[in-house]
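1. 3D, please:
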Amino acid sequence: MPNPDRADLPTAAPTPVCPARPGRRRHRAAVLALLAALPAPLVALGPAGPAEAQRRIVGGVAAGTSDHPWVVALSSRPQFGNGRSGQFCGAALVTPTKVVTAAHCFYDESKGRRVDRPELKAVIGRDDLRGSAGYEVPVQSVWIHPDYAFAANMNDVAVLTLAEPQTGRPVIDLVGQGETEPYVPGTRAQVFGWGDTTGTGNYSPTLRGVDVPIIADQTCAHAYPGGQDGRFDARGMVCAGEEKGGRDACQGDSGGPLVVGGRLAGLVSWGTGCAEAAHPGVYTRIGAVSDAVHSVL
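-> Down below sits the predicted model:
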């Protein structure tokens, strides 16, 4: 997570230089410029930033859209290349025409301002981003929470409207406004996403998932009191992760779903490092933004 925690080319051709994928925002190191062009075999895994700022679902296992059909990858092939279907963030299908993700997926990390993602699509039903299974559905519009604060990471949620309804495909329900039970410390949650598997630009081409416990607000506030590491605010955030580290979401997983009891409870948002002890992942608390999201569903 930066500060905040994300066409196969001919083998003889160099890769184009693409912008870094917006990963889970981090507060310890900024995302720097990409490395110079690499040969095509490396490009198939997608462009990446520096090792410390680009990692993945840490400590997880393989997952599939057959079991989790509402897990979505967001794609911009012109911006992020064809090797991994142009994936740059994760998301969740919540109605046949609406996808929920993190607002910061549509912001320039270095400048803190809104940016376009050309040829934006939701990739649905594709476990392996190198393949062609499932559908690449054009996105018709992007709604960002009107009170989203990029610098403070508050209200980090966006709703995408699909141009083609996914009738008959299972969707995931949202935790309701003001609910507290899904956020009881120790509650088991699952987080899903695609991302760098080693921290060296080796993004996972396949969907991954990891189990993490919900962490008490007081503990998270102690981990993120403000300053360089960022400030946790329980009014719009929730933390999850192992006390000793080792399991977490990270770069390339932004906007991906945090699921509790079969419902969408959070979205991968930010944190310091990845899977570090004393620095759990911070997620958008869906129970705090559910009414605003429902208003545009």
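
2. going by C-alpha atoms from here, please, whenever you check contacts or count neighbours.
-> Noted.

3. my guess is residue 242 contacts residue 212, does it?
-> Yes: checked against Cα atoms under 8 Å, the pair residue 242 and residue 212 is within contact range at 6.3 Å.

4. quick check: neighbours shared by the two?
-> Common contacts of residue 242 and residue 212, defined by Cα atoms under 8 Å, 6 or more residues apart in numbering, comprise residue 248.

5. those two: who's more crowded?
-> residue 212 (28 against 21; other Cα atoms under 10 Å).

6. which positions within the helix or strand containing the more buried one qualify as buried?
-> Secondary structure assignment for residue 212, by DSSP states H and E: strand 208-215. Within strand 208-215, the residues that count as buried by 16 or more other Cα atoms under 10 Å are 208, 209, 210, 211, 212, 213, 214, 215.

7. the structure of the following sequence is requested for comparison with the preceding one:
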Amino acid sequence: MIFELSLLAERPTRIVGGTNAKTGLHPWQVSVHWGDPDRGLEQRHVCGGSLLTAGWVLTAGHCKTLAPQHPRPLGRFLVLAGKYKLGTTEDTEQSSRVTRTFIYPGYSGTVAPYDIALMKLEKPFELNPFVATVSLPYPETIPRGDAMLTGWGSIGRGKNFDGPMILQEAVLPILDYDICKRALDKALRHEGRNPLHPTNICTGPLDGTKSACKGDSGGPLVTENAFGQAEVIGVVSWGLFPCGGRNAPSVYTRVSAYVTWIHKIMLNH
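-> Purely as a prediction, here's the structure:
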């Protein structure tokens, strides 16, 4: 199989190997849209994200770089919370424009480390059972065990996209860093580089039955902490395309490496 390095953002359908999520079970999940109907530019889902506070969203740095690639880059970011099914207006949904996007310094805009960003909302959301926040991990903690991935990423194992627009979920095993690195070193031996960094984490399974995919970018990888709270440990960053191949881990930005930066940005802006 020929592998292609891919930032996991494009047309949304669903997670490879995922199942339909239950309504309201992941209330921190948001959909980041790009466009501007006033200029005839349809707003569409480009990334996922996590609601950290009523007015701040955590997402991937490369989500910001998607906007200029549009043939008419005159749009704006809009965040939709309380979403379950894309492409339809739901009673539970709220929307807010993004006023500023803060990308972690040093991120190159490609398949690379430091792929994390914060979006400040024009109008904070009203929190309720369908729109709620997720907790941050303790700084520099290394997550282990299983984690929950949610998003509207592609189900396709090829380059075709198929499936409903309903939010998907999948429980995935967190891989040991060295195991992930070895798998990617082998898969990318013809690429000449492996962008994996110690500030990344990876999920399997390495049999390829479940995987993040295009459209999941920026979305949350979540575990339950010692207090019974949902805790965002990863932000979907990149992977090997087509999705769902054997020995092809999904790669996330490890949130615990950026907690100090996150607090600093939210406090000062």
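
8. circling back to that earlier point, can I get the buried residues of strand 208-215 of the first structure in a markdown table with distance to residue 99 of the first structure?
-> Formatted as a markdown table, these follow (distance: Cα to Cα, whole Å):
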| residue | distance to residue 99 of the first structure |
| --- | --- |
| 208 | 19 |
| 209 | 19 |
| 210 | 21 |
| 211 | 23 |
| 212 | 23 |
| 213 | 25 |
| 214 | 24 |
| 215 | 26 |
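
9. of these, closest to residue 196 of the first structure?
-> Closest approach between the buried residues of strand 208-215 of the first structure and residue 196 of the first structure, by Cα to Cα: residue 208, at 10.8 Å.

10. what distance do you get for the counterpart of that closest one in the second structure to residue 113 of the second structure?
-> In the second structure, the residue matched to residue 208 of the first structure (TM-score structural alignment) is residue 168. Going from residue 168 of the second structure to residue 113 of the second structure by Cα to Cα, to the nearest Å gives 26 Å.

11. check which helix or strand the equivalent of residue 87 of the second structure over in the first structure maps to.
-> When the first structure is aligned by TM-score structural alignment, residue 87 of the second structure is paired with residue 130. Per DSSP H and E, residue 130 of the first structure falls between elements, in no helix or strand.

12. quick one: residue 130 of the first structure and residue 205 touch, right?
-> Yes: under the criterion of Cα under 8 Å, residue 130 of the first structure makes contact with residue 205 at 6.4 Å.

13. neighbour-wise, which of the two wins?
-> Each of residue 130 of the first structure and residue 205 has its neighbours counted (other Cα under 10 Å); residue 205 has more, 22 against 18.

14. that's a helix at residue 136 of the first structure, yeah?
-> No: using DSSP: H, G, I helix; E, B strand; the rest coil, the assignment for residue 136 of the first structure is strand, not a helix.

15. pretty sure it is touching residue 119, no?
-> No: with contact defined as Cα under 8 Å, residue 136 of the first structure does not reach residue 119; the gap is 10.4 Å.

16. so where is the top helix by length along the first structure in the second structure?
-> Criterion DSSP state H: the longest helix present in the first structure is helix 286-294. Under the alignment (TM-score structural alignment), helix 286-294 of the first structure falls on residues 255-263 in the second structure.

17. just give me the match in the first structure for residue 121 of the second structure.
-> That one, residue 121 of the second structure, aligns with residue 162 by TM-score structural alignment.

18. pull the contacting residues for that match.
-> Applying Cα under 8 Å, 6+ apart, the residues contacting residue 162 of the first structure are 97, 98, 99, 122, 137, 138, 139, 140, 141.

19. can I get those in JSON lines including neighbour count, secondary structure and distance to residue 258 of the first structure?
-> Listed next are the contacts of residue 162 of the first structure as JSON lines, based on neighbours: other Cα atoms under 10 Å; DSSP: H, G, I helix; E, B strand; the rest coil; distance: Cα to Cα, whole Å:
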{"residue": "97", "neighbour count": "18", "secondary structure": "coil", "distance to residue 258 of the first structure": "20"}
{"residue": "98", "neighbour count": "22", "secondary structure": "strand", "distance to residue 258 of the first structure": "17"}
{"residue": "99", "neighbour count": "26", "secondary structure": "strand", "distance to residue 258 of the first structure": "14"}
{"residue": "122", "neighbour count": "27", "secondary structure": "strand", "distance to residue 258 of the first structure": "18"}
{"residue": "137", "neighbour count": "19", "secondary structure": "strand", "distance to residue 258 of the first structure": "23"}
{"residue": "138", "neighbour count": "17", "secondary structure": "strand", "distance to residue 258 of the first structure": "24"}
{"residue": "139", "neighbour count": "20", "secondary structure": "strand", "distance to residue 258 of the first structure": "22"}
{"residue": "140", "neighbour count": "14", "secondary structure": "strand", "distance to residue 258 of the first structure": "25"}
{"residue": "141", "neighbour count": "12", "secondary structure": "strand", "distance to residue 258 of the first structure": "23"}
